[in-house]
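Participant: predicted coordinates and the sequence they were generated for:
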Amino acid sequence: MLVNKVRELRARFNLTQGELANRVGVTRQTIVALEKGSYTPSLLLAMNIAEEFEMPIEEIFSKEEK
């Protein structure tokens, strides 16, 4: 399972879900699902999010250890 720090980073950067969605080219509902862990992003979306936060993908997304 993929886990992420999107909610934490979005709060740190003072962005709403809608603002982040607009910046990375998806709907607000996609960001909601991503933050809940019910949506696995495409590589392109993960790259766009990493670019938005100016961080490597690996610092935002990781595999959950079983």
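Facilitator: Alright, I've got the coordinates.
Participant: from here on, just use CA atoms for contacts and neighbour counts.
Facilitator: Noted.
Participant: ok, residue 13 - contacts?
Facilitator: Not one residue lies near residue 13 by Cα atoms under 8 Å, 6 or more residues apart in numbering.
Participant: max-length helix in the protein?
Facilitator: helix 43-53 (DSSP state H).
Participant: what lies in contact with that one?
Facilitator: 9, 23, 24, 56, 57, 60, 61.
Participant: before we go on, here's another structure to hold up against the first:
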Amino acid sequence: MAKVKISNIIRELRFANGQMTQAALATKAGVTRQTILALEARRYSPSLELAFKIARVFDEPLETVFQFPED
């Protein structure tokens, strides 16, 4: 299985926002805590819709929260 190339700073943003729990972020984004865990561990790439929802929770641009390396 290919490694997920999309990286993110979700964990850092959670801690910068009052040490938000994975469960709290999951509720705000409309997903399960396990989804947030998988995203943070880079085992899962979010859908575009989910990526936007998470970025909006933190009031950050999509490109700040998620990064995709140029080849």
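Facilitator: Here it is on my side, so go on. What you are looking at is a predicted structure, and each value in this text was computed from that prediction instead of being measured.
Participant: hang on, the earlier thing: which residue numbers in structure 2 does the longest helix of structure 1 align to?
Facilitator: Mapped onto structure 2 using TM-score structural alignment, helix 43-53 of structure 1 spans residues 48-58.
Participant: would you indicate which residues of the longest helix of structure 1 are buried?
Facilitator: 46, 47, 48, 49, 50, 53 (16 or more other Cα atoms under 10 Å).
Participant: also stretch 29-38 of structure 1?
Facilitator: 30, 31, 32, 34, 35.
Participant: now do stretch 52-66 of structure 1
Facilitator: Here stretch 52-66 of structure 1 shows 53, 57, 60, 61 as buried, counting by 16+ other Cα under 10 Å.
Participant: how close does the first one sit to residue 26 of structure 1?
Facilitator: Going back to what we said before, that points to residue 53 of structure 1. 16 Å (Cα to Cα, to the nearest Å).
Participant: got it, and the last one?
Facilitator: For residue 61 of structure 1, the distance to residue 26 of structure 1 (Cα to Cα) stands at 18 Å.
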